[in-house]
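Asks: Just to be clear, the model below is a prediction. Sequence and coordinates:
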Amino acid sequence: MTKDPLNAPAQLPPQGAILLIDKAEGWTSHDVVAKSRRALGTRKVGHAGTLDPMATGLLVLGAGPATRLLTHLVGLDKTYTATIRLGIATVTDDREGDTLEVADPAAVAELAADPARIAAAVAELTGDIEQAPSAVSAIKVDGRRAYDRVRAGEQVELKKRPVTIHAFEIGDPTPGVAEEGAHPVIDIEATVRCSSGTYIRALARDLGAALGVGGHLTALRRTDVGPFGVAGAISTEALVEGRIGALAEPAEVATALFPELRLTEAQAVDLGHGKRVEVDPATNPDARLAAAVAPDGRLVGLVEVKKGRTRVVTNFPTPDSAAGEGAA
């Protein structure tokens, strides 16, 4: 039987690739990884940060040897658009959880008439803050995921951790009535740019708590991860159909994130073997991470540069060894 070329795996470059996916609602991040393995013809696929099934938007995947880059992508700042509903608190801090508390209608009406109070609470949640992650999260507590403990009926309170909310912008509050009953609520469209590790659900929860009415998310979309935008991503529908499009090779991604260190052929060979190489400090200043690129354009590795000397942080396979890494 002749193989359908439309369903054949995409051709993965020798050093692998970074793939941007616009995840649809209802998909888990694991679902996306599984479909990507099939579409790319390799089991070596990972991601640089999950999205809840309710959320949509940008997932950054690495395939083949390029998965080595993911460690350096996980900590990038992220941008989200969200709809925050004030007036109801839920177990999961989003619309999928059971209702925990419903605010007094008079309190919601009073808040709706005072948008400056909402803006002041938003300002208090901007900048460097301490945030307790949502109880229904993948964080482990004594060896078990927090969400497993919550589903088992346990009370879970996670320790606060520092996060940075670079920007928390809101639109005009929109009063309304919750679909699940005659409960007055206030919906707010928000854009949040934040450090890695921030829970937008927890931000909605904390905003509602600060205003005394409770809050949760009804919609969440990730639009940016560092320099990567959802506009450059393919849909999950296209992924299923094998319409991958252009793949970003490691050198392209690394030089978008870090200073570029151009190597001679001899330096590329030495660095590929893990050796330290001498570079001109005048043209290659100290850098915690730099993308070391061979004359042929491939990424040799990520290196630390200090006083004209390099130290390999993450090495990438040579052309000969890379072919075996991407195999299924």
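Replies: Looks like it came in fine. Numbers count the residues shown, from 1 in each chain.
Asks: Please count neighbours and contacts with C-alpha atoms only from this point.
Replies: Fine.
Asks: Next one: residue 13 relative to residue 169, how far apart?
Replies: 40 Å (Cα to Cα, to the nearest Å).
Asks: Revised request: answer the last question for residue 231.
Replies: As judged by Cα to Cα, residue 231 and residue 169 stand 21 Å apart.
Asks: Would you mind telling me which of these two has more residues around it?
Replies: It is residue 169, of residue 231 and residue 169, that has more neighbours when counted by other Cα atoms under 10 Å, with 16 against 13.
Asks: Now do the SS call for that one.
Replies: For residue 169, the reduced secondary structure class is strand; criterion used: DSSP: H, G, I helix; E, B strand; the rest coil.
Asks: Would you enumerate the residues in contact with residue 200?
Replies: If a contact means Cα atoms under 8 Å, 6 or more residues apart in numbering, then residue 200 has residue 217 as its contacts.
Asks: State the helix or strand in which residue 208 lies.
Replies: Secondary-structure assignment from DSSP states H and E places residue 208 in helix 200-210.
Asks: Any idea how far that helix is from the middle of the chain?
Replies: Once both centres are worked out by Cα atoms, centre = their mean, to the nearest Å, helix 200-210 turns out to sit 20 Å from its chain's centre.
Asks: Second structure for comparison follows:
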Amino acid sequence: MNNAANGILLIDKASEWTSHDVVAKARRALGTRKVGHAGTLDPMATGLLMLGAGPATRLLTHLVGLDKTYTATIRLGVSTVTDDREGDVLDIADAKKIRALEQDPAAIRVAVTALTGPIEQAPSSVSAIKVDGKRAYDLVRAGEQVELKKRPVTVHSFEIEEPKLVAAHGLNGGDIPIVVLDIDVTVRCSSGTYIRALARDLGVALGVGGHLTALRRTEVGPFSVTDAAPNEGLADGSVSTANLLPPAEVASKLFPVLALSDQQEVDLGHGKRLDLDEDQLLSNGSDRAMLAAAIAPSGRLVGLVEVKNGRTRVVTNFPSVEQ
């Protein structure tokens, strides 16, 4: 194995690939077993998956909690077991209610507003959350009834486009089309928010049921899917260690920067506390930060440090990697 892999990899996951599939292929493409992720995506979903390789996996814990942005399509009029298109149908709303709802977009906007901001959300029952030591989705597949506790999340913005009346086929087990209302949405939210649950709760609020038919993650914090490589490149050889973002580049987007001298690089690498010079301010002009990215003169990320009253304390060190 080549131990030179060290960085963050942005991947644009395709539908039907599991996040585990992407990690497994990344290990082969990058030549290292040490690959982790900063939050999975459902197989149905596409979009930004952030992987870490080598020592840079230590950054993943700081990426998991970043805000996320998604584009999605919510289908009103049908509820499913999984709150998305892959689950069995639970209920189908009367076509008259759907047509009436199309003529009352204000009612949809009111329901969307109620799901924006700090809210209490019950995750979808078919999720990876553990209940008594078992994954919720395993319990549901075994036929058990699962109700997960509500948890606080924040929906920073919930933008909707014009609802579209659609004749959907096959939802009732036959060829008779079902009248539904599809809405394309863009959601920016805190980590831990389930977009499937937003679709479910919007449908419940409007009295017609709802689920997701499409989901794409476009942003994680300051990182965008437009800068990501397709996951197929992990299999065809077009994605390699050359695609890794250097740890210093990633950390500099997340934290204030502390520029080190040559001697400070050595001392910090040994875990020593540094007394900063008066003119050695962080990039935000402060001598205090919960976390700062300590960058060597060479541009290497030496560590993440807490800075208090001009003095550092090492939180995480990042060893140099032989290239």
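Replies: That came through fine. Here the structure is a predicted model, which is why all the values come from computation and not from measurement.
Asks: Where in the second structure does the helix holding residue 208 of the first structure fall?
Replies: Helix 200-210 of the first structure corresponds to residues 195-205 of the second structure when matched by TM-score structural alignment.
Asks: how much does the matching stretch stray from the first structure?
Replies: Relative to the matching residues in the first structure, stretch 195-205 of the second structure has an average distance of 0.3 Å after the fit, by mean Cα distance after the TM-score superposition for the first structure.
Asks: List the residues that contact residue 191 of the first structure.
Replies: When contacts are counted by Cα under 8 Å, 6+ apart, residue 191 of the first structure touches 79, 80, 81, 82, 167, 168, 169, 170.
Asks: and those as JSON lines, adding distance to residue 156 of the first structure?
Replies: Shown next, in JSON lines, are the contacts of residue 191 of the first structure (distance: Cα to Cα, whole Å):
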{"residue": "79", "distance to residue 156 of the first structure": "28"}
{"residue": "80", "distance to residue 156 of the first structure": "26"}
{"residue": "81", "distance to residue 156 of the first structure": "27"}
{"residue": "82", "distance to residue 156 of the first structure": "25"}
{"residue": "167", "distance to residue 156 of the first structure": "29"}
{"residue": "168", "distance to residue 156 of the first structure": "27"}
{"residue": "169", "distance to residue 156 of the first structure": "30"}
{"residue": "170", "distance to residue 156 of the first structure": "30"}
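Asks: returning to what we had before: and the helix holding residue 208 of the first structure, what's buried?
Replies: Along helix 200-210 of the first structure, the positions that meet the burial threshold by neighbour count (16 or more other Cα atoms under 10 Å) are 200, 201, 202, 203, 204, 205, 206, 207, 208, 209, 210.
Asks: Can you tell me what sits against the helix or strand following it?
Replies: Later in the chain than helix 200-210 of the first structure, the nearest helix or strand by DSSP H and E is strand 215-225. Residues outside strand 215-225 of the first structure that contact it (Cα under 8 Å, 6+ apart): 54-58, 60, 76-90, 93-95, 200-201, 204-209, 229-231.
Asks: Strand 215-225 of the first structure: average distance to aligned residues in the second structure?
Replies: Strand 215-225 of the first structure: mean distance to aligned residues in the second structure after superposition is 0.3 Å, counting by mean Cα distance after the TM-score superposition for the first structure.
Asks: mind listing the helices for the stretch 101-250 of the first structure?
Replies: Under the criterion DSSP state H, counting those that start in this stretch, the stretch 101-250 of the first structure carries helices at the ranges 105-112, 115-124, 146-151, 200-210, 236-240, 250-257.
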